[in-house]
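>>> everything below, folded, please.
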Amino acid sequence: MFCCKHSCKNEDSCGEVCISYCAVRKWVRIFKGEDAGETILRDRKRSGRPLSASDTAHREKVDCMIRANRRVKQKEIADEVGISKERVHHIVTTVLGYRKISANWVPRRLTVEMKAQRKDMCTQLLERYNAEGEAFLQCILTGDESWVDHYDPECKAQSMEYRHKTSPSPRKFKVVASARKALLTVFWDMEGVVYMEFLEQGQTVNSERYISTLQALKLRLRRVRRDKDSTLQHDNARPHISRQTQDALRQLELTDPTAPCTQPRSCPL
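Have a look, this model is predicted:
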């Protein structure tokens, strides 16, 4: 446009950095033709081809297919609706806002009675917290058993080092986890771990063994929690809910009659 108005070559104004002759000729034809005097170089708005694949009818069909089968594939939707897979992906993710996620693994399928029991327990604990506040949380102990390796290898993130860009990256040999494991029983409160012990080789956790662990826990509590009451909240494993264990908990004063003692799936281990 500048060259056309001032009658000069584009090499004179731009030097080596200039557009091609074909582009200049096209612009000159436009400026001298019907659009003489126009200086806007952007494309004008035009109708173009309408997006018929993303209209309301297709969106409703895709939505109905997803609601009928949450595991339907986008290729199946494209074949059924008669549009491209790219348009299906746009409708599903952008227009309808769907995203495909995996299911979470849970230990077991709960019945209505189990769900009601958990709801009652949580309601009781919430009422206690609303009445007593932080004092109720300070008296709660929880515990569980978990298998731990004798040796836990260092992961790649732990072995990261600061290096310059030109320095070679460090090498790390693959190390498998230890084949031998030990069963760890640990108890903790809101401030951290209170007591833990490892199960001797060849033994199993039964009611008698768990009661022995509770007795050792009580001795530990007398040293670290002298001025605090202790209410044990643990899961419903068989050694935890046996009659012998419940009697021992009452003798050791680790239970509170106003709060549920056995909490299904209350421990994160």
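>>> okay, CA-based contacts and neighbour counts for the rest of this
Fine.
>>> how far off centre is whichever helix or strand Arg209 is part of?
For Arg209, the enclosing helix or strand under DSSP states H and E is helix 207-224. Distance of helix 207-224 from its chain centroid, counting by CA atoms, centre = their mean, to the nearest Å, is 36 Å.
>>> residues contacting that helix, please?
Contact with helix 207-224 is made by 194-195, 239-240, 242, 244-245, 248-249, 252, as judged by CA atoms under 8 Å, 6 or more residues apart in numbering.
>>> what does stretch 81-88 give?
53-54, 58, 61-62, 74-75, 77-78.
>>> any idea which of the residues you listed is closest to Gly202?
Gln74 (53.7 Å; CA to CA).
>>> and for that closest one, the neighbour number?
18 (other CA atoms under 10 Å).
>>> contacts only, for it.
Going by CA under 8 Å, 6+ apart, the list of residues near Gln74 reads 85, 88-89.
>>> and what of Arg180?
149-150.
>>> at 6 Å instead, please
His150 (CA atoms under 6 Å, 6 or more residues apart in numbering).
>>> give the helix, strand or coil label for Asp144.
strand (DSSP: H, G, I helix; E, B strand; the rest coil).
>>> and the residue nearest the centre of the chain, how far is that from Val112?
Centroid-nearest residue in the chain, with CA atoms, centre = their mean: Asn104, separated by 10.2 Å. Separation of Asn104 from Val112 (CA to CA, to the nearest Å) stands at 20 Å.
>>> repeat for Val148
34 Å.
>>> now do the helices in the stretch 51-200 of the chain.
According to DSSP state H, counting those that start in this stretch, the stretch 51-200 of the chain carries its helices in the segments 56-68, 74-81, 85-90, 112-132, 134-138.
>>> one more, so I can put them side by side:
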Amino acid sequence: MKNSKIEKDHIRHLLLFNYNKGMKARAAFREIDKVYPGSISVVSAIRWFKKFREGDLSLKRKEGTGKEKTFSDDDLKLVVKSNPYMTLNDFAAIFDVTKSCLSKRMKVINFTNKNTLWVPHVLSNKNKCDRLTICMELLKRYQEENFLDYIVTGDETWVLYENVAQRREWSERGEIPGKTAKAGLHPKKILLSLWWDVKGIIYLEFLNRNETINAIKYQQQLRDLREALALSRPSLFNRGKVHFHHDNARPHTARDTVALLKSFEWNIIPQAPYSPDLAPSDYYLFTALKNALKNKKFTNDNELKDFVKKFFASKEPTFYKKGIYKLPSLWQSVVNCGGDYAK
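Next up is the predicted model:
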């Protein structure tokens, strides 16, 4: 009975009835589907409502003429932008054309189907505003004085004993590929803290087992960093030109931490929340380290620590400078995107 002509006519009458009540197509579909499950698809409901809005209230489907129906590029763009997650079949049904016809038209209007991008956080309007304001401020400061050579930046990251990477392999058609086990839920790891500038690593520390970074620990690290800076970068330290950059983690923004940094007389570079794309350690240094660690396995702390230290020591100053000097272009990208993550 579900596919009979009588029921189809009845369903179309219900669609028109709900349209005249001012209901939206999707809401009408839900109401009808409650009573007649599976009798109509949401795409069909949308197509019929589009027909009604165009002034055609007849309930008869027009017989095909053998030619694809025409519709404007602007109509297609409007529907796609309002429903970007629908399939090609869905759009073809809305416009009552074949999938191949719709595919060709998508190419004409320069639309492609892509995976959505992974981003660190879904930014609120306030988040975007904060990022935009800070990046505009830093760009203005940079134009007045190139302070990139004076930036000291740092963060912390976990380094693992076993660094599993998914591998690609050639195999005969139909042959089952090899398997790679994922890392466990609680892998053996060490927490690494470091600070660096355009010349290289200034201070590096591995935390002890079960040790965490709280405000007291972080303040001690800052004192150690200041001593290391005085020894390895005396000209920068003595001139008082340090432009210090770190993120907004709680130990970093604690009242005593802020007071300590103020006593150092360092210039603090503002960092907007949820912005690892603007933190050199995140977008550059740690990424390079994790790539070097791929498929590496270590049996003890000393092996892992030695590898990390040798990795950083093997890099020329140009490597570090490249990471810091990316900042102005990233600031500009955020401005161009209105505070959002750069595409």
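>>> if we can go back for a sec, who's more crowded, Val148 and Val112 of structure 1?
Neighbour tally, Val148 of structure 1 and Val112, criterion other CA under 10 Å: the higher count belongs to Val148, 14 against 8.
>>> OK, contacts around that one?
Per CA under 6 Å, 6+ apart, neighbours of Val148 of structure 1: 181-182.
>>> map it across to structure 2 for me.
Per TM-score structural alignment, the equivalent position to Val148 of structure 1 in structure 2 is Val159.
>>> next one: Val205 of structure 1
Per TM-score structural alignment, Val205 of structure 1 is aligned with Ile213.
>>> over to its match. Which of the three states is it?
Following three-state DSSP, Ile213 of structure 2 is assigned to coil.
>>> separation between the closest residue to it other than its chain neighbours and Lys77 of structure 2?
Setting aside the residues directly before and after it, Ile213 of structure 2 is nearest to Pro251 in space (CA to CA, 6 or more residues apart in numbering), at 7.2 Å. Distance of Pro251 of structure 2 to Lys77 of structure 2, computed by CA to CA: 48 Å.
>>> what is the burial count for the counterpart of Tyr98 of structure 1 in structure 2?
The alignment partner of Tyr98 of structure 1 in structure 2, by TM-score structural alignment, is Phe111. Phe111 of structure 2 has 13 neighbours, counted by other CA under 10 Å.
>>> wait, what's in contact with Phe111 of structure 2?
Applying CA under 6 Å, 6+ apart, no residues contact Phe111 of structure 2.
>>> tell me where the stretch 151-300 of structure 2 has strands.
151-160, 189-197, 200-206, 243-245, 267-269 (DSSP state E, counting those that start in this stretch).
>>> and Pro234 of structure 2, which of these is closest to it?
Comparison of the strands of the stretch 151-300 of structure 2 against Pro234 of structure 2 by CA to CA identifies strand 200-206 as nearest, at 11.6 Å.
>>> that closest one vs structure 1, mean deviation?
Taken over the aligned residues, the distance from strand 200-206 of structure 2 to structure 1 averages 2.1 Å (mean CA distance after the TM-score superposition for structure 1).
>>> give the other helices and strands that that strand contacts.
strand 189-197 (3 or more CA pairs under 6 Å, 6 or more residues apart in numbering; DSSP states H and E).
>>> would you check the span in structure 1 matched by the strand it packs on?
On structure 1, the counterpart of strand 189-197 of structure 2 by TM-score structural alignment is residues 181-189.
>>> gap between the match of Tyr98 of structure 1 and Asp130 of structure 2?
32 Å.
>>> before we move on, back to that, of the contacts of helix 207-224 of structure 1, buried ones?
The neighbour-count criterion (16 or more other CA atoms under 10 Å) marks 194-195, 239-240, 245, 248-249, 252 among the contacts of helix 207-224 of structure 1 as buried.
>>> let me have those in a markdown table, adding distance to Arg265 of structure 1 as columns.
Below are these laid out as a markdown table (distance: CA to CA, whole Å):
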| residue | distance to Arg265 of structure 1 |
| --- | --- |
| Val194 | 20 |
| Tyr195 | 20 |
| Pro239 | 15 |
| His240 | 12 |
| Thr245 | 18 |
| Ala248 | 22 |
| Leu249 | 19 |
| Leu252 | 23 |
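>>> which of those residues sits closest to Pro153 of structure 1?
Tyr195 (24.9 Å).
>>> that closest one against Thr185, yeah?
No - using CA atoms under 6 Å, Tyr195 of structure 1 is not in contact with Thr185, being 8.3 Å away.
>>> can you tell me how far Val198 of structure 2 is from Lys34 of structure 2?
In terms of CA to CA, Val198 of structure 2 sits 64 Å off from Lys34 of structure 2.
>>> sorry, slip of the keys, the one I care about is Thr287 of structure 2.
Counting by CA to CA, the gap from Thr287 of structure 2 to Lys34 of structure 2 is 51 Å.
>>> quick one, which of those two is more surrounded?
Per other CA under 10 Å, whichever of Thr287 of structure 2 and Lys34 has more neighbours is Thr287, with 13 against 10.
>>> quick one on the thing from earlier: narrow the buried ones among the contacts of helix 207-224 of structure 1 to those in helices?
239-240, 245, 248-249 (DSSP state H).
>>> Arg59 of structure 1 versus Arg222 of structure 1, what's the distance?
66 Å.
>>> and the two? Which one has more around it.
Arg59 (17 against 11).
>>> contacts only, for the more buried one.
Contacts of Arg59 of structure 1 (CA under 6 Å, 6+ apart): none.
>>> and if you look at Lys26 of structure 1?
Contacts of Lys26 of structure 1 (CA under 6 Å, 6+ apart): none.
>>> could you look up the SS state of it?
Once three-state DSSP is applied, Lys26 of structure 1 turns out helix.
>>> how about it, what's its match in structure 2?
Match for Lys26 of structure 1 (TM-score structural alignment): no aligned residue.
>>> count the neighbours of Thr212 of structure 2 for me.
If we define neighbours as other CA under 10 Å, then Thr212 of structure 2 has 11 of them.
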